[in-house]
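Student: sequence first, predicted model second:
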Amino acid sequence: MKHLLKGVSVLGRHRADLLIKDGKVSGDGDVKGADVIDADGLIALPGLVDLHTHLREPGREDAETVETGSRAAALGGYTAVCAMANTSPVADTAGVVEQVYRLGREAGLVDVQPIGAVTVGLAGERLAELGAMATSAAAVRIFSDDGHCVSDPRLMRRALEYVKAFDGVIAQHAEEPRLTEGAQMHEGQVSIRLGLAGWPAVAEEAIIARDVLLAEHVGSRLHVCHVSTAGSVEVLRHAKARGVRVTAEVTPHHLLLTDERATSYDPVFKVNPPLRTSADVTALREALREGVIDVVATDHAPHAVEDKECEWAYARPGMLGLETALSIVLDVIGDDWDLIAERMSRMPARIAGLSEHGHDPAPGAMANLTLVDPAARRTIEPAESASRSRNTPYAGMTLPGRIVATFLRGEPTVLDGKAVR
């Protein structure tokens, strides 16, 4: 089916009529029979790509499934998501990553690209079947033990060496576990005041410093997950200046929220890495603008009710993020649409090797795109989320921007702000 986006503003630069035909943006001008969508006042962006999504299936379908997470992603303007490996069973074999890949294809709402585990069972003891996952139908290119740090430097070096053969990426959850044992929140004035065990910034920074040296030594690709401290930014800045092949991501919640939120003792604000200080938030925003941090990634982490509605000490860390990410980015860095496209679509697609994604809407490009109403403001209601979980830290907040439509290979997955199926 053909779709004509009438009067849309492409990346906020100019108004145009975009014709979608045969899965691509067409320049032939043949609009006869096209479904006309009034896009006056809307911004067309390349479909968003998330490098860090937890879909929980297989194993924790009570919290999320590939289908429900895919629907949440589409409603958030995403056309592709990378599904983390900490499922049950762990995605450490070709069989499991192919299962996740197949479930994503069956849902048909976004392209689900599995991330494979670095180590067997995320245990950090021996390498998983990296080659088998890379050559599987899922064609895995990113490997991560997210939720756990690959803390053994010898194992980390071996992983970096192994994936270099097929230009793979090791995505590190940077946390020195011996410095965070029993930690409940960021180590600082707020943790002292609340009497909660602190999580020092250096636990993250030390691992990043070690790993960029290893990546430089090996000549391989390193990606740093959910950067959260000003010190980490400085390590990354230095590494990039030296030409190390390192990229990094920041989450929406680390761009907006601080450790002061823990004073409520509401477990919805418990996350790994923890919310940091306002000085860290400022440094992260500046690094995102500069390109020291390459990508905004959601770390969408749905949890069942019993895992969040409990005492702080027993609550699982993590927050929802797919349906609110673009609004948070708009709120903290403004409507620089080209920068948003780079940090939330083009660069993550390049890192993940998703060749069909991350292309600006133009004739000949695959029609993976999203339409945003920049003038809209919406109040976040957890009950309205497409996710199976409700652990959003933004409940009751009024945020800018609204996803009006999302197209995957020319077919709408979201129209008028609602999932098509």
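Tutor: Cool, got the structure. Residues are numbered from 1 along each chain as shown.

Student: going forward, measure contacts and count neighbours with C-alpha atoms only.
Tutor: OK.

Student: contacts for stretch 233-250, please.
Tutor: Outside stretch 233-250, the residues within contact range by CA atoms under 8 Å, 6 or more residues apart in numbering are 205, 208-209, 212, 215-216, 219-228, 283-284, 287-288, 292-298.

Student: can you get me a residue count around the nearest residue in space to residue 267 that is not next to it in sequence?
Tutor: Closest residue to residue 267 apart from its sequence neighbours, by CA to CA, 6 or more residues apart in numbering: residue 312 at 5.1 Å. Burial measure for residue 312: 19 neighbouring residues, criterion other CA atoms under 10 Å.

Student: measure residue 312 to residue 251 for me?
Tutor: With distances taken as CA to CA, to the nearest Å, residue 312 is found 21 Å from residue 251.

Student: equivalent analysis for residue 173, please.
Tutor: Applying CA to CA, the value for residue 173 to residue 251 is 13 Å.

Student: common neighbours of those two, please.
Tutor: residue 226.

Student: double-check that residue 9 belongs to a helix.
Tutor: No. Looking at residue 9 with DSSP: H, G, I helix; E, B strand; the rest coil, it is strand, so not inside a helix.

Student: ok, it touching residue 45?
Tutor: No. Residue 9 is beyond contact range of residue 45, at 9.0 Å (criterion: CA atoms under 8 Å).

Student: more neighbours, the two?
Tutor: Shown here are residue 9 and residue 45; by other CA under 10 Å, residue 45 has more neighbours (27 against 22).

Student: can you map out the strands along the stretch 301-421 of the chain?
Tutor: Listed in chain order, the strands of the stretch 301-421 of the chain (DSSP state E, counting those that start in this stretch) span 369-379, 398-408, 411-415, 418-419.

Student: and the comparison structure, right after this:
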Amino acid sequence: MREYKPSEPRPTLFVNARLVCPATGRDETGSLLVDGGAIAELGPDVPPAGRADVVDCRGAVLAPGLIDLGAFMGEPGAEHRETIETASLAAAAGGVTTIVARPDTTPPVDAPEIVDYLKRRARDTASVHVHPMAALTKGIAGVEMTEISLLLEAGAVAFTDGPRSIANARLMRRAMTYARDFGALICCHTEDADLIAGGAMNDGEFASRLGLPGRHKAAEALVLERDVRLALLTGARYHAGLVTCAESLEVVARAKQGGAAVTCGTSIAHLTLNENDVGEYRTFFKLAPPLRHEDDRRALVQALADGVIDVVCSAHDPQDVETKRRPFAEAEDGAIGLETMLAAGLRLVHSGDVPLPKLLAAMSTRPAELLGLPGGALTVGAPADLIVFDPDAPWVLDAQSLKSKSKNTPFDQARFQGRVLRTVVAGRTVYAYG
């Protein structure tokens, strides 16, 4: 494989491509011309451009670049796990052209100057777009609300306390009221900290057989139910970052039917893996929320196909060897996922459970709409943030070949069908396979 460093982009004509755009419903064979970092023309009959470089896609899919909502990028404070540079390299290899970064760093992203620092670091070191989310409470302590208006002005695109739920309902209501007034999106983790305390995996028969303490899915549904009611009360825009069980999906579906501005997401791991994958205490499968029963996984897949789930994310959470190679109950939660999100998602397409445009919408179009970001569509004038991938190419993942600094992937040695061939950001090729 070879990596491409950004340079002044030349006009590029992509030919013999399957153009797939979830935003417009386009799915046809054709060409696409990129000029000046934007899409200049596309369709079945784009005339040749004399001064343009020509890329023959040979029937591969050309689609909007993926937008990953909620990845942990390490900086500042955890550069031993990941950096903005290494995360962006992993993203580019996985077809992700925009990363929305979590704020649970050290220090947390709870002040305008930290947002500014991240934007400058991304400008200097990242090969893809990076947009920071800001903390909803100061220090991510769940006690005092941050300055939402100032953080928005600094460039924050959403507000969250990362992997922590806010226990204080009064504080949550107040934060939602302020966020509503500024049109800001609140994106929350939904697990009751007291109910899950000490839990290591999904509560159920399998956990009992392994002798591990469980984290019951009721802890998720309870917090989500409260937050949805507060969203209805305040009129705020609310996004549940990771829903993982059928009960939570029922809560979201009712909220949407009731007219609430509520959306939800789930991770690619929860869509394609279940609690049985933990096997013999395999800590790379220890996630938060935990992998659920197969019935819940199937419910998530159906909810994605039905449009109840709006967003699919990587839940990228790099951990080093020392924190993962411990007894299961003591190991840190989390897995990397930027580089494998699309490949794992294509399993759902090949099984016939989710149409390709629906999967791409959840990984690109809907995140762009929710966050007000450019991208997510193949339209004239849109940013040329693009991916070319062969949905049928077989390959086996070798964790050591991943671009991420940490290697804690649950997909090591997994067989995939579908590989990213090229990633383009603002008209520049930032990754190419081969």
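Tutor: Okay, I see it. In this text, all values refer to a predicted model and were calculated from it rather than measured experimentally.

Student: follow-up on the earlier one: tell me the contacts of the residue nearest to residue 267 of structure 1?
Tutor: 265-267, 270.

Student: can we see that at 10 Å?
Tutor: 184, 196, 262, 264-270 (CA atoms under 10 Å, 6 or more residues apart in numbering).

Student: show me what it aligns to in structure 2.
Tutor: Residue pairing (TM-score structural alignment): residue 312 of structure 1 is matched to residue 328 of structure 2.

Student: one more: residue 282 of structure 1?
Tutor: By TM-score structural alignment, residue 282 of structure 1 lines up with residue 298 in structure 2.

Student: its match contacts residue 354, doesn't it?
Tutor: No. Here residue 298 of structure 2 does not reach residue 354: they are 11.5 Å apart, not a contact under CA atoms under 10 Å.

Student: just checking, residue 39 of structure 2 touches residue 382?
Tutor: Yes. With contact defined as CA under 10 Å, residue 39 of structure 2 reaches residue 382; the gap is 5.6 Å.

Student: among those two, which residue is more densely surrounded?
Tutor: residue 39 (25 against 18).

Student: show me what the more buried one lines up with in structure 1.
Tutor: Per TM-score structural alignment, residue 39 of structure 2 is aligned with residue 25.

Student: do residue 29 of structure 2 as well
Tutor: Match for residue 29 of structure 2 (TM-score structural alignment): residue 15.

Student: returning to what we had before: contacts only, for the match of residue 282 of structure 1.
Tutor: Applying CA under 10 Å, 6+ apart, the residues contacting residue 298 of structure 2 are 245-246, 270-272, 274, 304, 353.

Student: for it, helix, strand, or coil?
Tutor: Applying three-state DSSP: residue 298 of structure 2 is helix.

Student: equivalent analysis for residue 51 of structure 1, please.
Tutor: strand.

Student: and for the equivalent of it over in structure 2, the neighbour number?
Tutor: Superposed on structure 2 with TM-score structural alignment, residue 51 of structure 1 falls opposite residue 69. Counted by other CA under 10 Å, the residues lying close to residue 69 of structure 2 total 30.

Student: strands along the stretch 101-250 of structure 1, start to end?
Tutor: 111-114, 142-143, 169-172, 185-186, 198-199, 221-224, 246-250.

Student: where does the fourth one end up in structure 2?
Tutor: The alignment of strand 185-186 of structure 1 onto structure 2 (TM-score structural alignment) covers residues 201-202.

Student: residue in structure 1 paired with residue 339 of structure 2?
Tutor: In structure 1, residue 339 of structure 2 lands on residue 323 (TM-score structural alignment).

Student: so its match sits right up against residue 390, yeah?
Tutor: No. Residue 323 of structure 1 is beyond contact range of residue 390, at 11.7 Å (criterion: CA under 10 Å).

Student: do you know how far whatever residue of structure 2 lines up with residue 246 of structure 1 is from residue 398 of structure 2?
Tutor: Here residue 246 of structure 1 is matched to residue 262 in structure 2, going by TM-score structural alignment. Per CA to CA, residue 262 of structure 2 is found 38 Å from residue 398 of structure 2.

Student: now residue 188 of structure 2
Tutor: In terms of CA to CA, residue 188 of structure 2 sits 33 Å off from residue 398 of structure 2.

Student: Provide a list of residues in contact with the residue nearest the centre of structure 2.
Tutor: When CA atoms, centre = their mean is applied to structure 2, the residue found nearest the centroid is residue 313 (2.5 Å). Residues near residue 313 of structure 2 by CA under 10 Å, 6+ apart: 66-71, 241-242, 265-269, 337-338, 341-342, 362-364, 367.

Student: aligned to it, what sits in structure 1?
Tutor: Under TM-score structural alignment, residue 313 of structure 2 pairs with residue 297 in structure 1.

Student: now do residue 102 of structure 2
Tutor: Structural correspondence for residue 102 of structure 2 with respect to structure 1 (TM-score structural alignment): residue 84.

Student: which residues does the residue nearest to residue 316 of structure 1 when sequence neighbours are not counted contact?
Tutor: Once flanking residues are discounted, residue 316 of structure 1 sits nearest to residue 307: 5.6 Å by CA to CA, 6+ apart. By CA under 10 Å, 6+ apart, residue 307 of structure 1 lies in contact with 63, 267, 314-317, 391.

Student: among those residues, which pair sits farthest apart?
Tutor: Using CA to CA, the contacts of residue 307 of structure 1 reach their maximum pairwise distance at 63 and 314, which is 16.9 Å.

Student: out of those two, which sits in the busier spot?
Tutor: residue 63 (22 against 13).

Student: quick check: the more buried one vs residue 305 of structure 1, distance?
Tutor: Distance from residue 63 of structure 1 to residue 305 of structure 1, by CA to CA: 8 Å.
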